[in-house]
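Chemist: Okay, here's the prediction I keep looking at, along with the sequence it came from:
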Amino acid sequence: MRRLYFFLLITALVIVLLGCTELFDKPLPDPVIPGEMVYVKGGTFMMGDEFGDLNTWSKSSPVHQVTLTYDFWMGKYPVTFDEYDAFCDDTGRTKPSDAAWGRGTRPVMRVSWWDAIAYCNWLSEKEGLPVAYILYWEPSQGQMLDADGNITTDITEVVGCRLPTEAEWEYAARGGKHQSPYRYSGSDNIGDVAWYWRNSGDEYLTGEWDLNLIAANNCRTHPVGTKLPNALGIYDMSGNIWELCSDWYDRDYYSKSPGINPFNYTPGSFRVVRGGSWLYDATFARVANRSVTGTALPTSDRGFRIARTVH
């Protein structure tokens, strides 16, 4: 009798599970774990607009070979309001506005490049690491520091939490050693991997880009990790929020940058941002697209992601 009861129980469970196969066919989104990072092995890739169809202003050419000789960690998600608010609570900084869109796991926005590197240094100290940046505006220009606190231009010597270099960002967005051949980070279908101006509001928008239409449609940021990841398991590298990089922007940098571990540390007028955002068109979300921002310019479409050199 007990064997019969056990058999019937197992049979019932199997029937229930077979009837729920749809649940297992649909991958659930990963829970957002604060500070979670993805290990990225170094390697060689072709950097720049390999399709040859980005606008000339982006200056994502010439396509050139880049080798990263070191491994690094890249944030699985952009830094969220939850994470940045903890920094503000701990340091007494004023919290940036969320434009009434909500905080939580939405990417932090309205932070300047200086705010971002201050967060990096705070996070380094919380994790017992040497800080990565000099924070004084002048004359440091946000220079990098090695493990002993000396100024360095060699990214492999920087131990603390920092913003990714432009080369690290593009390499990771392309899937690292996987080198996925996609226009966007993880897919050729932008809707699978990115929030951009057409899909970030109440309704899907068609036609030409129109700022008034975008505002009326309540286009905005979205919680991180709600689109598909790329081959490395990294989310939101296309769309949602522009991501600040450590590099100074030089429109002609690709014509003269070193082929090994490039990092533009020469001061200029702007810093590099990558990835596009909820406010911009699909072109800006391309993994090869380059754009710029001022160091002291906080906007509702700019945030950042953390990187660390593996030591």
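Modeler: Structure's in. What do you need? Predicted model, so just to flag it, every value in this text is computed and none were measured.
Chemist: CA only for contacts and neighbour counts going forward, please
Modeler: Will do.
Chemist: just how off-centre is stretch 242-250 within its chain?
Modeler: Taking the mean of its C-alpha atoms, stretch 242-250 sits 12 Å from the chain's own mean (CA atoms, centre = their mean, to the nearest Å).
Chemist: So for stretch 52-71, what gets flagged as buried?
Modeler: The neighbour-count check on stretch 52-71 (16 or more other CA atoms under 10 Å) flags 54, 58-64, 66-68, 71 as buried.
Chemist: Same list (these) but as a markdown table, adding distance to R290.
Modeler: A markdown table is the format used below for the buried residues of stretch 52-71 (distance: CA to CA, whole Å):
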| residue | distance to R290 |
| --- | --- |
| L54 | 10 |
| S58 | 5 |
| K59 | 7 |
| S60 | 6 |
| S61 | 10 |
| P62 | 13 |
| V63 | 13 |
| H64 | 15 |
| V66 | 16 |
| T67 | 19 |
| L68 | 19 |
| D71 | 23 |
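Chemist: If we only consider those residues, which is nearest to G259?
Modeler: V66 (4.7 Å; CA to CA).
Chemist: A further structure is provided below for comparison with the first:
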Amino acid sequence: MKTFHNFMQRVWMEKKRSVVMLWMIQGVLLLLRPDLDAQETLKKEQVYTNSIGIEFVLIPAGSFIMGEALRTECNTCNAALDETPRRNVSITKPFHIGRYEVTQQQWLALMDANPSRFKGDRHPVESVSWNNVQLFVYALNVREKTTAYRLPTEAEWEYAARAGSVTAYSFGEEASELADYGWYVMNSGLKTHPIGQLAPNPWGLYDMHGNVFEWCRDWYLADYYGRAPSKDPTGPAAGDGKRVRRGGYWGSSTRILRSSDRDFLLPEAAAGNTGFRLVKELQ
């Protein structure tokens, strides 16, 4: 009888330990659940298409080398003064950026008229001023009941364009390979081309080199890099009356298509070589 009693006591203790272990495992899973949910959400958000068909790619937070060195500092470097000093910049939050430049069809989904010089539904919209783009952004935010859409900062643009590279172009140093990645003076026929016809950069973004210049949110100052913060720079509080544009266009030389090259235009000016792509903040 005593032996049977001891046996039943051992069975009870084993069962009790099993229940406690089960509770512990469930507790750990509950603690991990927010992280697992966040990872699943992040995975789903790798590519996002909005209500007017703009496709976005999720860009991770990270650090990169922004700008370029002068030829006197580096034999293969070819910087203009406004690209210096070359420095480490951190982008502390992930964000979505357009896989392609905004097209004329997408522009017309919200705006009354297509101002583009080179017409085509899938061609990038151009001849739009920085001010015009703000109206488009406002209309898109209203349509989707959000405040998440905007132009990229200059730092976000270069971070996305470089896609982890430290070379002149996202694909390397050789300008002879540009015709595979971007529309410029040597292959464009001096006109825009439909989006996504050439190879993307390593993060899946098309036409970051050439086709049309792309507006950025920042004011332009030639000497801004010497005083810019290293974390999430958003440009000077006030510039010299011009806004930044990046990436080069259908008539650019190879030098202008470098990832670090900076350009600018008055915000009220609309040029047939200038369009844009959007950022959508994660909210």
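Modeler: Here it is on my side, so go on. None of the values given here were measured: they were computed from a predicted structure.
Chemist: distance between the ends of stretch 17-33 of structure 1?
Modeler: Distance across stretch 17-33 of structure 1, first residue to last, is 29 Å (CA to CA, to the nearest Å).
Chemist: same thing with stretch 226-241 of structure 1?
Modeler: End-to-end distance (CA to CA), stretch 226-241 of structure 1: 13 Å.
Chemist: any idea how far Q9 of structure 2 is from the nearest residue to D82 of structure 2 once chain neighbours are set aside?
Modeler: Once flanking residues are discounted, D82 of structure 2 sits nearest to A222: 4.7 Å by CA to CA, 6 or more residues apart in numbering. Distance from A222 of structure 2 to Q9 of structure 2, counting by CA to CA: 82 Å.
Chemist: repeat for A155 of structure 2
Modeler: Taken as CA to CA, the span from A155 of structure 2 to Q9 of structure 2 is 68 Å.
Chemist: These two: who's more crowded?
Modeler: Counted by other CA atoms under 10 Å, A155 of structure 2 and Q9 do not tie: A155 has more neighbours, with 25 against 12.
Chemist: ok, which stretches of the stretch 1-150 of structure 1 are strands?
Modeler: Along the stretch 1-150 of structure 1, the segments classed as strands by DSSP state E, counting those that start in this stretch run 37-40, 43-47, 64-68, 72-75, 144-145.
Chemist: From the chain's centroid, how far away is stretch 52-63 of structure 1?
Modeler: Here the centre of stretch 52-63 of structure 1 is set off from its chain's centre by 21 Å, with CA atoms, centre = their mean.
Chemist: Likewise for stretch 163-178 of structure 1?
Modeler: 10 Å.
Chemist: Quick check: buried residues in that stretch?
Modeler: Neighbour-count burial for stretch 163-178 of structure 1, counted by 16+ other CA under 10 Å, picks out 163-177.
Chemist: Same question for stretch 112-120 of structure 2.
Modeler: The neighbour-count check on stretch 112-120 of structure 2 (16+ other CA under 10 Å) flags 114-116, 118-120 as buried.
Chemist: so I214 of structure 1, which of the three states?
Modeler: Taking DSSP: H, G, I helix; E, B strand; the rest coil as the rule, one finds I214 of structure 1 in the helix state.
Chemist: can you count the residues close to the closest residue to it other than its chain neighbours?
Modeler: Once flanking residues are discounted, I214 of structure 1 sits nearest to W197: 6.8 Å by CA to CA, 6+ apart. Using other CA under 10 Å, W197 of structure 1 has 30 neighbouring residues.
Chemist: Identify the residue of structure 2 aligned to W197 of structure 1.
Modeler: In structure 2, W197 of structure 1 lines up with V185, judged by TM-score structural alignment.
Chemist: Quick check: the gap between that match and G210 of structure 2.
Modeler: Taking CA to CA, one finds V185 of structure 2 at 9 Å from G210 of structure 2.
Chemist: do the same with G275 of structure 2
Modeler: 11 Å.
Chemist: P267 of structure 2 now?
Modeler: Counting by CA to CA, the gap from P267 of structure 2 to G210 of structure 2 is 20 Å.
Chemist: The residue nearest to I214 of structure 1: which element?
Modeler: Using DSSP states H and E, W197 of structure 1 falls within no helix or strand.
Chemist: Isn't it up against F284?
Modeler: No - assessed by CA atoms under 8 Å, W197 of structure 1 is found out of contact with F284, at 10.7 Å.
Chemist: Now for those two: what residues contact both?
Modeler: Taking CA atoms under 8 Å, 6 or more residues apart in numbering as the criterion, W197 of structure 1 and F284 both touch S277.
Chemist: okay, now S253 of structure 2: neighbour count?
Modeler: Using other CA under 10 Å, the number of residues around S253 of structure 2 comes to 15.
Chemist: That one maps to what in structure 1?
Modeler: Matched to structure 1 by TM-score structural alignment, S253 of structure 2 sits across from D281.
Chemist: now do N141 of structure 2
Modeler: Counting by TM-score structural alignment, N141 of structure 2 lines up with S124 in structure 1.
Chemist: likewise C216 of structure 2?
Modeler: By TM-score structural alignment, C216 of structure 2 lines up with C245 in structure 1.
Chemist: Whichever strand or helix holds its match against structure 2, how far on average?
Modeler: In this structure, C245 of structure 1 is located in strand 242-248 according to DSSP H and E. Compared with structure 2 after the fit, strand 242-248 of structure 1 shows a mean deviation of 0.2 Å (mean CA distance after the TM-score superposition for structure 1).
Chemist: where do the helices sit along structure 2?
Modeler: Along structure 2, the stretches classed as helices by DSSP state H are 2-44, 104-108, 130-143, 154-162.
Chemist: out of those, nearest to P236 of structure 2?
Modeler: helix 154-162 (10.9 Å).
Chemist: how about that closest one, which residues of structure 1 does it hit?
Modeler: So helix 154-162 of structure 2 sits over residues 166-174 in structure 1, by TM-score structural alignment.
Chemist: next one: stretch 16-32 of structure 2
Modeler: So stretch 16-32 of structure 2 is aligned with nothing, judged by TM-score structural alignment.
Chemist: What residues sit buried inside that stretch?
Modeler: By 16+ other CA under 10 Å, stretch 16-32 of structure 2 has no buried positions at all.
Chemist: For D115 of structure 1, see how far away the residue mapped onto D263 of structure 2 from structure 1 is.
Modeler: Aligned counterpart of D263 of structure 2 in structure 1: S291 (TM-score structural alignment). Going from S291 of structure 1 to D115 of structure 1 by CA to CA gives 19 Å.
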